[in-house]
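A.B. asks: Just need the structure, nothing else, for what follows:
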Amino acid sequence: MHSQLLSARSAGYIRKALIRDFLESELRAAVERLIASGELPPGDYPTPTLSDAKDASHGDFSSQFALAAAKTAGLPPREIADRLAAQLPLGELLDSAEVAGPGFLNLRLRSVAIAKFVKEVLEKGDDLPRSLAEAPVRLNVEFVSVNPNGPITVGSGRGAAFGSTLCNVLEAAGHKVHREYYINDGTNSEQMRLFAESVRAILLGRSIPEGGYRGDYVAHIAERVNRQIDGVEKSIDRLKWRLSNMGTVVRQAYIESEQERITFETQRLLSALGPILHLRANSQSNEQIVERLGWELQVLAGNAAFNEQADDLAAFGVTFDTWFSEQYLHDSGKVQECIEALIAKGAADTEPYQLEVIKKKGEPDEVKRNEQPIEEDGDESPHIEQPDPKPSPPTPSPSSPGGEKGEGALATLWLRSTKFADDKDRVLRRKDGRWTYIASDVAYHKDKFNRGSAPGEKGSVAPADKLLTILGPDHHGYIGRLRAVVAALLEEQGEAAGGDATQPLSESEALLYRDPAERDACLAALEEARKKLEVVIFQIVRFVKDGKPAPMRKRDGNIYSLKDLMLEIGKNAAPAAKESEQLRIGKDVARFFYLMRSHDTHMDFDLDLAEKQSDENPVYYVQYAHARICSVLRKAEETGLGAPGPHDPFDPALLAEPKELALIKKVCDLPFEVRRCAEDYGVHRLTSYATELARAYHAFYDSCRVLQPENLPLTRARLALCQAAAIGLRSTLGLLGISAPERM
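C.D. replies: Next up, the predicted model:
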């Protein structure tokens, strides 16, 4: 019931609410009074909300509640609107509540009441965008997660900007967020093997192997590997210290339950460096050492590439709480353990067939049984971002974790993912014994769901309520298979209750399920998986220069990385600046531009506009508004006028000009915008909001002189408004991961 929803709202929260929240709470309370008095029949009504009035002559805000509630109430919309208007208290905040058209309720606010919210903004300070979620959710958000065999590309840049901003927004909306990066470093990966062999070839001065990786970035990784060999003694000492002090390390940087994984990953790197130390002790040259390394070189090359990626992401303003190694899942036996559980449950087997569900208009129409299936599934990770030229198709590895050697030594192991609405069964283990990426995904998702620590433990966290996985373009096909993975886990763990199994199996269902009970259990697990896992896809970004598509590749054919993009923008915008400042400028511009369009639509990135240092560039326009405010505040200090702090007196009633009131309302809208973005992941709205807020400040500044020594009360009031606007701009830019310069 609607009244039950309202009773969940905290009175303390309402008292701290800003304009829109305050008005919406008044609307909800008015609806409750109408229900209690019998003027509105009980029913499942929509939550009353507000929108900005399209015409200033109609007031400040408008509500369409009456139109939405008419069917439930069985009353004409205008009659509902009239009754609602009569319940709204006029005087303190509201100046008028008028019914218009078929049932719109237009609200006009009192100027003096609007101005009072400046003090609320100053008191909130940097907490302005934050809200108290009525039902906070613990979220694990995984994004970027490209293979450690190349740089972060400009394509992944969009996912990095979107993912990190979404995490900021979800936290500001009152949820608990854990940021995660999945390192696809499994030694059973053909891509990683080829990458290591390419690094070996460069270090030994040989030709790159067929299907290998080429480009300056590979040579750069080879240099880092060479430095790892040179500094092996210090690295081993550091890793040994880490192992002997693991308890302290984990308490300082991780959570207690991650100690096993961090220990495994440290031991693995130590094991890779051990033979190098031994060979150096026997006076072996770096070239001789590289020649003799096997899996160790793959570990070193992947570690060097990963560190390069982490550095570039940090420069882009992206950090993670957990960097999770895929290989840990193999080393610890967790992949094998999870697969054995699925086999025992009947969700995986080695029967020599593959089921494929043929759909028509999105609905299952036929189940096809392939008696001689080809191992084409489960081979690629959804996180792979292939550098060009692409490696050749995978060939069997001499050995692999979890399997025996040799082609044909084992039967193909299938995940019966069609039981969970996937379009075909997926390969878990190939005939040559190598695990596929989906096998790792099973263990990885189980770890993510069960990761946590005991209550009261230092740094303790509860397991995630929901997983968000952000993937790049053309990965829609992975949604069904990842959902099937989670559903198989839930069904295996018995976490989803099935139906009563009274409905017999249809002809096609009989090919998928053993009996009605299994069908109902699998479908119940699938429904639970839809709640617990959400895969979000971001779309392609196209770069444009001189009005034409610009191939993002260097003249020599090398990959154009995200760091290259940041530096190019920064160098062209500020050619005389230091590289660190150029990176900062490039980072700010790139993030803003990536975020100007919804993540689920294709976008054009205008490189010419990005490099401009003028009002045409939206990033410059927004940042300049903040710098302009800081300049005003500095001048106020220099002239002895000063600016009032959050508890210093000033008279908000003096802020009565239309542009002053418009600026106040826009600043106060930030928490509302944040919650909207959190609900549908539309973080692009924050770039629009930042631009609108900057425009409102520039309009205020151009028409309302701030520093007036002859009128100190008005000066103090306008300085307070300037501070409030600075808080709004700084907070919005912070959510976007963009700096707020004080001078430009």
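A.B. asks: Going by C-alpha atoms from here, please, whenever you check contacts or count neighbours.
C.D. replies: Noted.
A.B. asks: Now name the helix or strand holding L355.
C.D. replies: strand 354-360 (DSSP states H and E).
A.B. asks: Would you mind listing the buried residues in that strand?
C.D. replies: Within strand 354-360, the residues that qualify as buried by neighbour count (16 or more other CA atoms under 10 Å) are 354-357.
A.B. asks: quick one: which of the residues you listed is nearest F264?
C.D. replies: Looking at those and their distance to F264, the nearest is Q354, at 35.6 Å (CA to CA).
A.B. asks: Against V141, how distant is the residue nearest the centre of the chain?
C.D. replies: With the centre of the chain defined as its mean C-alpha position, the nearest residue by CA atoms, centre = their mean is G163, 2.4 Å away. Spatial separation of G163 from V141 under the definition CA to CA, to the nearest Å is 8 Å.
A.B. asks: Sequence B follows; please return its structure for comparison with A:
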Amino acid sequence: MNLFAEMRALVLECVDQMVTAGQLPADLNMTNVTVEPPRDAAHGDMATNAAMVLAKPAGKKPRDIAEALAQLLAADARIASAEVAGPGFLNLRIAPTAWRAVLLSVLDKGTDFGRADIGAGQKVNVEYVSANPTGPLHVGHTRGAVFGDALASLLDYAGFDVTREYYINDGGAQVDVLARSVYLRYLEAHGQEVAFPDGTYPGDYLIPVGQQLKDLKGDSYVGQPEEAWLQDIRTFATDAMMDLIRADLKSLGVEMDVFYSEKSLYGTGRIEAAIEDLKSKGLIYDGVLEPPKGKKPEDWEPREQTLFKSTEHGDDVDRPVMKSDGSWTYFAPDIAYHYDKVSRGYDALIDVFGADHGGYVKRMKAAVSALSDGKVPLDIKLTQLVKLFKNGEPFKMSKRAGTFVTLRDVVDQVGPDVARFVMLTRKNDAMLDFDFDKVMEQSRENPVFYVQYAHARVASVMRKAEAAGIAVDMDTLKAADLSLLNHEAELGLIAKLSEWPRLVETAARSNEPHRVAFYLYELSGVFHGLWNRGNDVPELRFVQDDPKVTQAKIALARACSVVIAAGLGILGVTPAQEMR
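C.D. replies: Prediction:
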């Protein structure tokens, strides 16, 4: 039950009545008519901009439209009052019976309350993490992993058919460097002293990989030239790193549907096919790019390359896809990979990149636009950096990975639930401070604790009621006399619950899962406020002497925990039954 959608439908129905009565012209565009929470709660429960939107095309004053619309709206049993404000804004107060219907819907649908169908089964590919397979995931990858996973869950909850995908960057020179680094650890496992040249991977995480290679191959690679072992160790090392990465992701509660290898694009004709598709559209040509803007590099020289005419699809400059020596640029396999995605029949693509890939956005969007003839949208979300703090100071944990803080370090310190929630307490393109002390605090300033505490409080009060011999099973709560909930604080909590379906749709349309975390914090604040008011106002306490009153109040609390559980489920966080 989406009460905001119902109220919008009611507004449009009343507008139709005004059209029929000759008060408004026909064929008005209703697209921008909204019903949403007012900026100031004192003004009402909901507000609509209908009169303001329709005034100009109707050739009427917005206040005149609003006053006529208010009379029609007030006739509906769900509306307690409809009041015109300012030049033509319309504020609505919802009748208590309508709020109670929302509460009953939450209890009836459980965590499916708020589940939407705006996706209508459209196929969406969400690609995220996609780290180079050269080591364990670091804290920056953690944010991208959580964001992408929560976004995928949000879209699934909103009715999309979602594929979670990881692009394995195993086609570049960095994997050769990995193989050479593993070879050094392999020699070390044979008792040799080794030195790691600049540019190799010296992290301790490769020690067991070198030992595993020794166990598998014995001394067959010792003393052999690079060409004798490079390709074999390349494959072995990549597989080992992907096993490590999969384990890291699993520790965070992230599981992918597809792992797609960049290497599979080479020697299979897939890159050639993608470039040929662009060529057939007149978007590939041989040319010379202008020198980089600003100070020209000393080694820059004009040279003819094969270029993609990406400027025809919104990019700033055309992009090379083949170098003058005939080898592919880094961009070419990325084009081929997205060509494959388009060919798989997705209706929309989402890529989650780190902030350092901001310069890649326009060219990638241009490629997908060209490959799909503008039919498949690509949304690229950039996740900003994470700064770690402890005791108020920038914090660096173990260097066992070589030079960076790992995802596993973070999960081991605070647990996956805290790590996931905190990573979503800021919008993805904003810097995030991760303070190891604050995220473990039991206070309102710690959003993880605050939300989990609300859910745990509900579980606690239900146990208390059961101990008093009061039935609080779901069937009993559904049958409770909800008319006993009539205090403005109780109705205010129901009003906040009613926002959940609308929030889901808004967050899904904008690909912004952080909105879920924000909403849960706000909902928890309203719940805790009601709970705390019970300290001074006994009739607001959830457990009363009258079992029927208790059941009605616990029905409200239970509905709150249901919505919190649904939201935490989207974020990949397990709801707490008690706080320790």
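A.B. asks: Name the residues contacting each of G163 and V141 of structure 1.
C.D. replies: I470 (CA atoms under 8 Å, 6 or more residues apart in numbering).
A.B. asks: just to revisit the earlier point, elements contacting the strand holding L355 of structure 1?
C.D. replies: Secondary-structure packing of strand 354-360 of structure 1 (3 or more CA pairs under 8 Å, 6 or more residues apart in numbering; DSSP states H and E): strand 363-370.
A.B. asks: Other residues contacting stretch 98-111 of structure 1?
C.D. replies: Contacts of stretch 98-111 of structure 1 from elsewhere in the structure, counted by CA under 8 Å, 6+ apart, are 53, 58-67, 77-82, 85, 91-97, 653, 656, 661.
A.B. asks: That stretch maps to which residues in structure 2?
C.D. replies: Under the alignment (TM-score structural alignment), stretch 98-111 of structure 1 falls on residues 83-96 in structure 2.
A.B. asks: Span of the matching stretch from start to end?
C.D. replies: According to CA to CA, stretch 83-96 of structure 2 extends 17 Å from its N-terminal end residue to its C-terminal end residue.
A.B. asks: re the thing from before, next, the angle strand 363-370 makes with the strand holding L355 of structure 1.
C.D. replies: Relative orientation of strand 354-360 of structure 1 with respect to strand 363-370: 150 degrees, computed using axes from the mean of the first three to the mean of the last three CA atoms, to 10 degrees.
A.B. asks: what comes into contact with strand 354-360 of structure 1?
C.D. replies: Residues outside strand 354-360 of structure 1 that contact it (CA under 8 Å, 6+ apart) are 364-373, 414, 416, 418, 422-425, 512.
A.B. asks: 7 Å instead, please
C.D. replies: With contacts defined as CA atoms under 7 Å, 6 or more residues apart in numbering, strand 354-360 of structure 1 is touched by 364-371, 373, 418, 423-425.
A.B. asks: repeat for stretch 699-707 of structure 1
C.D. replies: 659-660, 715, 718-719.
A.B. asks: follow-up on the earlier one: of the contacts of stretch 98-111 of structure 1, buried ones?
C.D. replies: Buried residues within those, defined by neighbour count using 16+ other CA under 10 Å: 53, 59-67, 77-78, 80-82, 85, 93-94, 96-97, 661.
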